[in-house]
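Novice: Next come a sequence and a model predicted from it.
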Amino acid sequence: MHFFYLAENNGSLSSSVSKQMSQQTNIITHYFTNIDWDSVISKIVTTFLSIILISSVFFIINWIGKKLISRSFKRPKKSDHLSANRLQTIYTLSLNIFHYSILFFYFYAILSILGIPVGTLIAGAGIVSVALGLGAQGFVTDVVTGFFILLEQQFDVGDEVKIGSISGTIHAIGLRTTQIIDYDGTLHFIPNRNITIVSNLSRNDMRALVDVYFDPNEDIQGMSALIKQVNQQMAPNYPEITQGPTLLGTIDNGHGSLALRVIIYTKNGAQYTVQRDFLAAYLEKLTQAGYKIANSPLNLTTSS
């Protein structure tokens, strides 16, 4: 009797579970049956085609825009009031600004097609930006400093500079960072907020001082004549020389050290080659004439 009661209860439980499963299945079937699949497929196809169309339009705009920017900067290449480095700097920044502007409007159009409320996102981004304001102070400082670097034309792409303990050639200038290629090939990324003192070595001609040390008992007039002779022979072969070479005469560097000083102004970057060649020619000429030459230190500085 007890066994029959348990069997009856199990049977009623199974029947209840079956009814619940049947009801849930009917609900799901009813839900999918009431979906307008034609409308859904049409919406998906329309959205997909709209995205392809918008992407194609923005691709063409991006291609045409870059071509126009490139062509516009090719025309004033021979301009006298704008250096080639300055033009390259402005050209790079123009491409970057155009590229990011295209990306912004492209994603704005894509989100609008997908039905995402862009205005709400922008308002939310404003709230988030306020929340992140304290943490973004360094970024804002970088952008502001980079803007004034560009506005004041402190340096351009291709200039040789010294910023703090880093020396090299400007590789790229951005609103947030400046890239410098060191003389050993290292690429440095410097946040603009860390740029406080800039030594630009490319804005003026460079000055090479060559001091030829000699014994006080030597014939100074004879040595001077030979140095002038070397200057006359070699100067026409160096178009990089902008002024000189000029023999300044005898100088006293202290401790009884006398030297004949020659000053040569050259275009930036050519001073080292010119200095080495002229020094070698001086030493060879004076040695052949029998003069005793002491150590000859060099002093390369920028012109003031």
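Specialist: That came through, no problem.

Novice: alpha carbons only for contacts and neighbour counts from here, please
Specialist: Will do.

Novice: where's stretch 287-304 relative to the chain centroid, distance-wise?
Specialist: Averaging C-alpha positions (CA atoms, centre = their mean, to the nearest Å) puts stretch 287-304 39 Å from its chain's average.

Novice: which parts of it are buried?
Specialist: By neighbour count on 16 or more other CA atoms under 10 Å, the buried set for stretch 287-304 is 291, 293.

Novice: Give me the contact list for stretch 216-225.
Specialist: Stretch 216-225 has contacts (CA atoms under 8 Å, 6 or more residues apart in numbering) with 247, 249, 258, 260, 286, 291, 292.

Novice: for stretch 50-60, same thing?
Specialist: Contact partners of stretch 50-60, identified using CA under 8 Å, 6+ apart, comprise 102, 106, 109, 110, 113.

Novice: Now do the same contact list for residue 228.
Specialist: residue 247.

Novice: Same list (the contacts of stretch 50-60) but as JSON lines, adding neighbour count.
Specialist: Formatted as JSON lines, those follow (neighbours: other CA atoms under 10 Å):
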{"residue": "102", "neighbour count": "17"}
{"residue": "106", "neighbour count": "18"}
{"residue": "109", "neighbour count": "18"}
{"residue": "110", "neighbour count": "18"}
{"residue": "113", "neighbour count": "16"}
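
Novice: which one of those residues sits closest to residue 214?
Specialist: Distance to residue 214 across the contacts of stretch 50-60 (CA to CA) is lowest for residue 102, with 67.9 Å.

Novice: The closest one contacts residue 62, correct?
Specialist: Yes. Look at residue 102 against residue 62 with CA atoms under 8 Å: they come within range, at 6.8 Å.

Novice: Helix, strand or coil: sort out residue 259 for me.
Specialist: Using DSSP: H, G, I helix; E, B strand; the rest coil, the secondary structure recorded for residue 259 is strand.

Novice: Leaving out sequence neighbours, find the closest residue to it.
Specialist: Using CA to CA, 6 or more residues apart in numbering and skipping the chain neighbours, the partner closest in space to residue 259 is residue 213 (4.0 Å).

Novice: Check whether the one you found really touches residue 298, as I assumed.
Specialist: No. Counting by CA under 8 Å, residue 213 does not reach residue 298; the two are 10.9 Å apart.

Novice: want to compare, so here's the second one:
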Amino acid sequence: MNQTLDQMKQWLLTHGLAILAILVLCVAAYFLLGLLVRFVTRRVKSLDAKDDTLLDRRADTISDVLYSAGLVVIFVTALVMVLEEIGVPIAPLLASVGVVGLALGLGAQTLVKDVISGLFILLENQYMITDVIEVNGIVGNVEMMTLRATTLRDAAGTLYIVPNGEIRIVANRTRDWSRAIIDVGIAYEADVDRALAALQSIGEEMVADAEIGPLLLEAPQVTGVEGLEEWAVRLRMMVKTKPNQQWDVQRYLRRRIRLEFADQGIDLAFPRQEVALVNMPAGEKNGDS
């Protein structure tokens, strides 16, 4: 019994202290990683750019990826050091990994593919945190990005985690600038020229508006008659906006168009059906000849 206690004390004094030192180093590395991420973030944000908001989002994206990659490096390094300290031979373990790797090849290939794709997404600056993108039929706001996966949240609040290796085509709806497009259907009986003039007037008011004006990059354009539908004459209005602001501009436009058209007596189109009643000859009623 005493011999066992002595062995435990000896093990704690040697290997136990070494493991404790490894854990302390891990904690120190964790804090150093945080300092490094903050330093890189500040450096990126301090660069000269035309759009400071865009630079801030770029810095946040880089910091997220750098932080997640750093945590993986710290964890793997600490695990290897602890295994060596408790007597687990690393060399045979690594050799066995080569044998087992054949069986795990498919899974490893998928992971490597995700990481490589994540690196290219980051280096090519395909999208950033807070961008609204469409990937694999999913439209959502980029909440988080790591080397392995991208996290999206759609308008309904559903959270999607998309492996970077599965991303083939990215549609970025908020990069550099956006465009608000409004189609207005008016009745065939309405005066088209009058409706177009009303849209042009609304566009001029938008530019001068203290709330909406700063969101615009160009003056609104009324393109004219875009289509003749079954029950409506379709007019179109477009305006170039700052990134991610097109939806606010569209909501403003819909409200102003509804109020302005109502004031001017311009009828908006809605589905309708005309029924013609034809008087039948008396002799043909009820199928009589």
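Specialist: Cool, got the structure. Bear in mind the structure is a predicted one, so any value in this text is a computation, not a measurement.

Novice: So which of the contacts of stretch 50-60 of the first structure is the closest to residue 188 of the first structure?
Specialist: The shortest approach to residue 188 of the first structure among the contacts of stretch 50-60 of the first structure belongs to residue 102, at 28.9 Å (CA to CA).

Novice: Tell me which residues touch that closest one, please.
Specialist: Residue 102 of the first structure neighbours (CA under 8 Å, 6+ apart): 58, 62.

Novice: how near is it to residue 65 of the first structure?
Specialist: Distance of residue 102 of the first structure to residue 65 of the first structure, given as CA to CA, to the nearest Å: 10 Å.

Novice: in terms of contact, does residue 149 of the second structure touch residue 164 like I think?
Specialist: Yes. At 4.8 Å, residue 149 of the second structure counts as touching residue 164 under the criterion of CA under 8 Å.

Novice: who's more crowded, these two?
Specialist: residue 164 (25 against 21; other CA atoms under 10 Å).

Novice: Please, where are all the helices along the stretch 101-250 of the first structure?
Specialist: For the stretch 101-250 of the first structure, the helices defined by DSSP state H, counting those that start in this stretch occupy 118-131, 137-152, 220-234.

Novice: related to what we said a few turns ago, may I see the contacts of stretch 216-225 of the first structure organised as JSON lines, with distance to residue 55 of the first structure added?
Specialist: Below are the contacts of stretch 216-225 of the first structure laid out as JSON lines (distance: CA to CA, whole Å):
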{"residue": "247", "distance to residue 55 of the first structure": "68"}
{"residue": "249", "distance to residue 55 of the first structure": "72"}
{"residue": "258", "distance to residue 55 of the first structure": "75"}
{"residue": "260", "distance to residue 55 of the first structure": "71"}
{"residue": "286", "distance to residue 55 of the first structure": "74"}
{"residue": "291", "distance to residue 55 of the first structure": "78"}
{"residue": "292", "distance to residue 55 of the first structure": "78"}
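
Novice: just to revisit the earlier point, count the neighbours of the residue nearest to residue 259 of the first structure for me.
Specialist: 21.

Novice: Now do the same for it: its match in the second structure.
Specialist: Counting by TM-score structural alignment, residue 213 of the first structure lines up with residue 186 in the second structure.

Novice: and that match, what does it touch?
Specialist: Counting by CA under 8 Å, 6+ apart, residue 186 of the second structure touches 232, 233, 234, 235, 266, 267, 268, 269.

Novice: What separation do you get for the aligned partner of residue 233 of the first structure in the second structure and residue 252 of the second structure?
Specialist: For residue 233 of the first structure, the aligned position in the second structure is residue 205, judged by TM-score structural alignment. When distance is defined by CA to CA, residue 205 of the second structure is 11 Å away from residue 252 of the second structure.

Novice: Could you do residue 115 of the second structure as well?
Specialist: For residue 115 of the second structure, the distance to residue 252 of the second structure - CA to CA - is 42 Å.

Novice: got it, and residue 189 of the second structure?
Specialist: To residue 252 of the second structure, residue 189 of the second structure is 26 Å away according to CA to CA.

Novice: mind checking the SS state of the closest residue to residue 221 of the second structure other than its chain neighbours?
Specialist: Sequence neighbours aside, residue 238 is the residue nearest to residue 221 of the second structure in space, at 5.2 Å (criterion: CA to CA, 6+ apart). Following three-state DSSP, we place residue 238 of the second structure in the strand state.

Novice: shouldn't residue 238 of the second structure be in contact with residue 181?
Specialist: Yes. Between residue 238 of the second structure and residue 181 there is a contact under CA under 8 Å: 4.6 Å.

Novice: who's in contact with the most centrally placed residue in the first structure?
Specialist: Compute the mean C-alpha point of the first structure, and by CA atoms, centre = their mean the closest residue is residue 172, 2.1 Å away. Listed by CA under 8 Å, 6+ apart, the contact partners of residue 172 of the first structure are 89, 157, 178, 179, 180.

Novice: what does the third one align to in the second structure?
Specialist: Read it as residue 178 of the first structure. Using TM-score structural alignment as the criterion, residue 178 of the first structure maps onto residue 150 of the second structure.

Novice: separation between that match and residue 111 of the second structure?
Specialist: 14 Å.

Novice: now stretch 60-70 of the first structure: which residue numbers in the second structure?
Specialist: Aligning stretch 60-70 of the first structure against the second structure (TM-score structural alignment) gives residues 28-38.
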